[in-house]
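> Here you go, sequence then predicted model.
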Amino acid sequence: MKPGRELAGPMTRRRFIRISGAAAGLSLAALGAGFARPGRAPPLYHEWRGVALGADASLRIYHPNAAEAGRMIADALAEVRRLERVFSLYDEASALSRLNREGELADPPQELVELLATSARYARATGGAFDPTVQPLWALYARHFRMKDADPNGPSPVDIAGAAAKCGYQRVIVDAGKVAFAQPGVALTLNGIAQGYITDRVAELLRARGVTQTLVDMGETRALDAHPAGRPWSIGIKDPRADDRLLATLALDNQAVSTSGGYGTEFDAAGRFNHIFDPATGLCAKRYLSVSVVAPTATCADALSTAFSVMPVERAVCALEELGATRAYFVLMDGSMIERGV
């Protein structure tokens, strides 16, 4: 599970994917008649780039009216900012920060209740491999490696066991009127799913406004319909060992993709300890270099790429089928890749 990176200071995680295509890298530029349908004006390409929930983010819209496209982008970013005030651990006033600080939250935002219920579903389906309560483990490792003379072998087994004892998605009590923790010391992070959820919310906002042929990336990537050129969107999975090399190129059409890898955020200079934890052991994930999942929604892809990082391949494939995802790509520690689909 990917916990909140905020306790160690603001960090923007490394990107695991590369978005390619004829329009990549352009901004507010007309694509030309090659993408126009007969009898219709050619669409315009509009792009925004920035940061959402500590991750690089971007929004690509194809729309014939530049002013309307600008309004849609502004509305989408307003929605992102609103949801960050629910899920962010940077913001001490966010709903999630208040819940972690106080141990309970009355009249929680509907989005928090919804995402916690969704998180519990993924936790059950993955046998607890996805667990939003691993924040105590993050806090432990972050504190340890901030110490001047930190043991390079990491926190002690006793300290790890103590932090792991505070984890467990069953320790979160959720209903429409209140969210509470069943014992002291529990803390939540939604960084293993919130980027996907926000990506989906932006995508649905745009779809409701009549936008198609759009690529949304608010930390995870979701394609609405096909590329304006009449082909799927091309998304490349980067080699964790060589940032300029692709291991695979995926074709997305009304699908989403998420990649998780420990190398995205590391606690120590040697790279032995990373931000993805196995809730069962309290140890950092070392099974794969990265895991990518293709699913109908970014929420699903985000949660499963996180969970699969600590699961054996064949066990992950069972969850893949149960939860409606379509493909998974496991990059092994030797750099080879296993692909599985349903």
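Done, it's in.
> Every contact and neighbour count from this point should use C-alpha atoms.
OK.
> Let me know how buried Lys174 is, in neighbour terms.
Not Lys; residue 174 is Val. Val174 has 20 neighbours, counted by other C-alpha atoms under 10 Å.
> ditto for Arg209
11.
> before we move on, what about Val313?
18.
> One more: Val158?
For Val158, using other C-alpha under 10 Å, the count is 9.
> Make sure it is indeed in a strand.
No - secondary structure of Val158 (DSSP: H, G, I helix; E, B strand; the rest coil): helix, not part of a strand.
> try it against this one:
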Amino acid sequence: MMRSTRRRFIAIAAAAGGLPLLPFAAGWGAPSKNPLLRFWSGAALGADASMQIHHPDPAVADRLIAASLAEVGRLEKQLSLYRPDSAISRLNRDGVLDDPPFDLLRALAESLRYGEITGGAFDVTVQPLWNLYAAHFSQPNPSPNGPSQRELAAAVARIGQDALDVTESRISLTRPAMSVTLNGIGEGYVTDRVVELLRAGGVEHAMVNMGEIYALGARPAGGSWSVGLEDPRAPTKITEEVALQDRALATSAGYGTTFDPAGRFNHLFDPRSGHTSWRWLSVSVEAATATEADALSTAFSLMPEEATAPIVRKLGLTAHFIRPDGSRLTQRA
């Protein structure tokens, strides 16, 4: 299974001397210049992740990091498609899941809500399209034009959140060969749960990246955290800096995960047509939660600006769009 690389689109300026926070070597420790800052980096949901927290007691900070990692592990057992034994993997395999765990229910309920908000652009049931494109380009000498229209139509027939039945006691996929994915919202959801844990533990200053970013409080020295958005045409360069404080940021871009060597087909699936989207080079969303930023950056990648603007205003967002010609558009509430 291909791994999403969305976290590469964002660079974080750390509180300690403005040094880049990413990437780290795996593990945790305190930078020598500031013993109150604790760092961790590793993997979550099959991809790179990191935390930077500020706490007056390094031992307490390390316990909170350990608790956060345990929470990530617990959530992966429910939400990760990278684990064949996860609750979501069992749901996809069997088409039904009795006594579903709370966080899977909550994440799916959030997914359905953002599907409604975006008029169906966000759809948690698009996993058949991922399976189709991955299978097509994994076979010997695949057509460079991608799956056939017949294959796309068959996959689209398996999609639709109206066919996802979610109750507290049971989750059912009511169409044959349906499957769901939380790849468009799960990283944000996990990020939010870690932030909740740190906040409950007394942390007032932290930068959490479990695939999506949340800035908890201000930088320890004062002022907002600085986050740089990657230039899609020159991925090693920063095209814009964003100030975050008690806000989340997520970016979606087609070039982050492509299926074919030519890069024509990406992971941003239109649930209606089955095609992949290059409407925008990248979309970044600032929101109150990482869950919201994650889901809406995914959905906005498929939507025209006249459709995203009302959502931005209603939900109090800021959205940054980069067009195919490299020009930029920012929408604010």
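Received it, and whenever you're ready, just let me know what you need. Values in this document were obtained by computation on a predicted structure and should not be read as measured data.
> now what about the TM-score between them?
Once superposed, chain against chain, the TM-score is 0.94 (TM-score structural alignment, normalised by the length of the second structure); 324 aligned residues with a C-alpha RMSD of 1.4 Å.
> ok, residues contacting stretch 67-77 of the second structure?
44-45, 83, 85-87, 103, 190, 193-194, 197-198 (C-alpha atoms under 8 Å, 6 or more residues apart in numbering).
> I meant stretch 313-323 of the first structure, not that one.
Contact with stretch 313-323 of the first structure is made by 125-126, 300, 304, 308, 326-328, 330, 340-342, as judged by C-alpha under 8 Å, 6+ apart.
> Just flag the most distant two among the contacts of stretch 67-77 of the second structure.
Spatial extent of the contacts of stretch 67-77 of the second structure (C-alpha to C-alpha) is set by the pair Asp85 and Leu198 at 27.7 Å.
> which one of these two has more residues nearby?
Regarding Asp85 of the second structure and Leu198, a neighbour count based on other C-alpha under 10 Å identifies Leu198 as having more, with 22 against 13.
> Relative to Ala218 of the second structure, how far out is the more buried one?
14 Å (C-alpha to C-alpha, to the nearest Å).
> List the residues that contact the corresponding residue of the second structure for Gly103 of the first structure.
By TM-score structural alignment, Gly103 of the first structure lines up with Gly95 in the second structure. Gly95 of the second structure is in contact with 172-174, 177-179, counting by C-alpha under 8 Å, 6+ apart.
> can you check Asp56 of the first structure too?
12-13, 15, 49-50, 218-219.
> Would you double-check that it falls in a strand?
Yes - counting by three-state DSSP, Asp56 of the first structure is found in a strand.
> On the three-state scheme, Cys139 of the first structure is what?
Just to correct that, residue 139 of the first structure is Ala rather than Cys. Going by three-state DSSP: Ala139 of the first structure is helix.
> With Leu28 of the first structure as the reference, measure out to it.
In this view, Ala139 of the first structure and Leu28 of the first structure are 42 Å apart by C-alpha to C-alpha.
> What is the neighbour count of the counterpart of Phe181 of the first structure in the second structure?
Phe181 of the first structure maps onto Leu173 in the second structure when the alignment is built from TM-score structural alignment. When counting by other C-alpha under 10 Å, one arrives at 24 neighbours for Leu173 of the second structure.
> if I read this right, Leu173 of the second structure contacts Gln161, doesn't it?
No - counting by C-alpha atoms under 8 Å, Leu173 of the second structure stays clear of Gln161, with 9.2 Å between them.
> Could you say which helix or strand holds Ala330 of the second structure?
Actually, residue 330 of the second structure is Thr. It isn't Ala. strand 328-332 (DSSP states H and E).
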